[in-house]
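K.L.:
Sequence and computational prediction follow.
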Amino acid sequence: MAHANAELINALRRTAEKLAKGAAYQWGHMGSCNCGNLAQELTKLTKAEIHQFAMQGRGDWREQVEEFCPTSGLPMDLLIADLLNYGLTTSDLQNLERLSDKRVLDRIPVEKRYELRHNVRADVVLYMNEWARLLEDELLPQVKIDLSFMKTEETSVFAHQV
C-alpha cells in the first residue's frame, strides 16, 4: 500500500473531484483512464503526453507496471518511477486500474463493493475518495502538533488578569 502522505492524499481527492465534475475519462486511453488521470494530477503531464509515453511500450497500465524497469530510460518507465516517488507502489497502480485493492474495497459498503466496475467514472471516483480516506486515517496518527506555544499564551493571559 502507498506511503501515506498529504501530497498523495490531496492528489487522489483532486483527481476524484475533477472526474466527478466531468474531466476526460476513457478507460481504454492510457492518459485518461484511472491511472492516467491520477498521473496527470501528480506529474502535470497531459493525457496526450501520458498516452504517447505508453504507446512506446506494450500493454495497459497493469502490463506496463509489470514490465517496469527504473533504468530502461523509456518514457513510461520514467513516468512510473515518478509516480512511485509520490509514495505509490507498483501494486497500487495495478490495483487502481482495476479498482481491486482489498483494503480500499473493505471500506466500501458491501452493497456497492461487489458492483464496482473498473471502467465506470462514478466507481473510480468512489474508489479514489475511499483510498484517500484510508491513507488519511493512516497518516493522522503520525501527525504531531506542537501546542507548547499555547501554554505561554495562557500564562500571559492569566498574568494580565491578576
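P.N.:
Yep, it's here.
K.L.:
okay, CA-based contacts and neighbour counts for the rest of this
P.N.:
OK.
K.L.:
the helices in this protein, which residues?
P.N.:
Along the chain, counting by DSSP state H, helices occupy 6-20, 34-43, 47-55, 61-66, 75-84, 90-98, 102-105, 110-113, 121-139, 148-161.
K.L.:
and the ones you listed as TSV, adding distance to Trp27 and mean neighbour count?
P.N.:
What follows is these, written out as TSV (distance: least, C-alpha to C-alpha, whole Å; neighbours: other C-alpha atoms under 10 Å):
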stretch	distance to Trp27	mean neighbour count
helix 6-20	12	19
helix 34-43	7	23
helix 47-55	12	18
helix 61-66	10	18
helix 75-84	17	19
helix 90-98	8	20
helix 102-105	19	15
helix 110-113	19	12
helix 121-139	9	19
helix 148-161	50	9
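K.L.:
could I get these as TSV with distance to Gly28?
P.N.:
Shown next, in TSV, are the helices of the chain (distance: least, C-alpha to C-alpha, whole Å):
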stretch	distance to Gly28
helix 6-20	15
helix 34-43	10
helix 47-55	10
helix 61-66	10
helix 75-84	16
helix 90-98	10
helix 102-105	22
helix 110-113	22
helix 121-139	12
helix 148-161	53
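K.L.:
Below is an additional structure, to be compared with the one above:
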Amino acid sequence: MARPTPELINALRRTAQNLRNGAAYQWGHMGGCNCGNLAQELTKLNKDQIHQYAMQRHGDWNEQAEDYCSTSQMPIDLLINEMLNAGLTLEDLKHLERLDDRQVLARFPIEKRFLKHNIREDVIAYMTAWAELLEEQLLAKITLPTLQEIEFV
C-alpha cells in the first residue's frame, strides 16, 4: 500500500475532482486512463506526453510497472519514479488501473465493491476512498504532545 503523504492524498483528490469536472478519460489511453490521470496530477505532464512516453515501451500500466527500472533513463521510468517518490508503489499502479486493491474496496459496502475499471464514476469513487484511507493512515501517525509535556515559558 502507498506511503500516506500529503502530496499523494491531494493528488488523488484533485484527480477525482478533475474527472468529476469532465477531464478527458479513456481507459485505453496511457495518459487518459486511471493511472494516466493520476500521473498528470503528480508529474504535471499532459495526457499526450504521458502516452508518448509509455508508447516507447510495450504494454499497459501493469506491464510498465513490471518492466520499471529505477536506473533507466527511459521517460516512462522517470515518470513512474516521480509517482513512486510521491508515495505510490508499483503494486499501487497495478491496483489503480484495475480498481482492485482490497484495502480500498473494503471501504465500500459489499454490494458496491464490484467496481468496473473503465467506468469514470467508479474511478472517482475508488480514488476518493483511497485518499480517505491514506489520510486516516497519515493522521494515525501524528502524535501531539500532551499539555503536561509542553514546557511553558
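P.N.:
That came through fine. Since the structure is predicted, the reported quantities are computational estimates derived from the model, not experimental observations.
K.L.:
ok, residues contacting stretch 133-149 of the second structure?
P.N.:
The contact list for stretch 133-149 of the second structure (C-alpha atoms under 8 Å, 6 or more residues apart in numbering) reads 2-6, 9, 104.
K.L.:
Tell me the one among the residues you listed nearest to Asp122 of the second structure.
P.N.:
Val104 (12.2 Å; C-alpha to C-alpha).
K.L.:
okay, now Gly59 of the second structure: neighbour count?
P.N.:
14 (other C-alpha atoms under 10 Å).
K.L.:
just the contacts of stretch 133-149 of the second structure now: which is nearest Ala23 of the second structure?
P.N.:
Nearest to Ala23 of the second structure among the contacts of stretch 133-149 of the second structure, with distances taken as C-alpha to C-alpha, is Ile9, at 18.7 Å.
K.L.:
Looks like the closest one contacts Thr128 (just checking).
P.N.:
No: judged on C-alpha atoms under 8 Å, Ile9 of the second structure makes no contact with Thr128 at a distance of 9.1 Å.
K.L.:
show me the contacts for Ala65 of the second structure.
P.N.:
80, 90-91, 93-94.
K.L.:
among those residues, which recur in the first structure?
P.N.:
Retained in the first structure (both residues aligned by TM-score structural alignment, their matches' C-alpha atoms under 8 Å) from those: 80, 90, 93-94.
K.L.:
Go through those and name the one nearest Glu132 of the second structure.
P.N.:
Relative to Glu132 of the second structure, the closest of those is Leu93; by C-alpha to C-alpha it sits at 17.6 Å.
K.L.:
Surely that closest one and Gln64 touch.
P.N.:
No: applying C-alpha under 8 Å as the test, Leu93 of the second structure and Gln64 come out as separate, 9.3 Å apart.
K.L.:
ok, the alignment partner in the first structure of Gln40 of the second structure to Tyr114 of the first structure distance?
P.N.:
Counting by TM-score structural alignment, Gln40 of the second structure corresponds to Gln40 in the first structure. For Gln40 of the first structure, the distance to Tyr114 of the first structure equals 28 Å [C-alpha to C-alpha, to the nearest Å].
K.L.:
got it, and Leu96 of the first structure?
P.N.:
Using C-alpha to C-alpha, Leu96 of the first structure is found at 16 Å from Tyr114 of the first structure.
K.L.:
Please apply the same query to Asn95 of the first structure.
P.N.:
15 Å.
K.L.:
Kindly report the same for Tyr127 of the first structure.
P.N.:
From Tyr127 of the first structure to Tyr114 of the first structure the distance is 12 Å (C-alpha to C-alpha).
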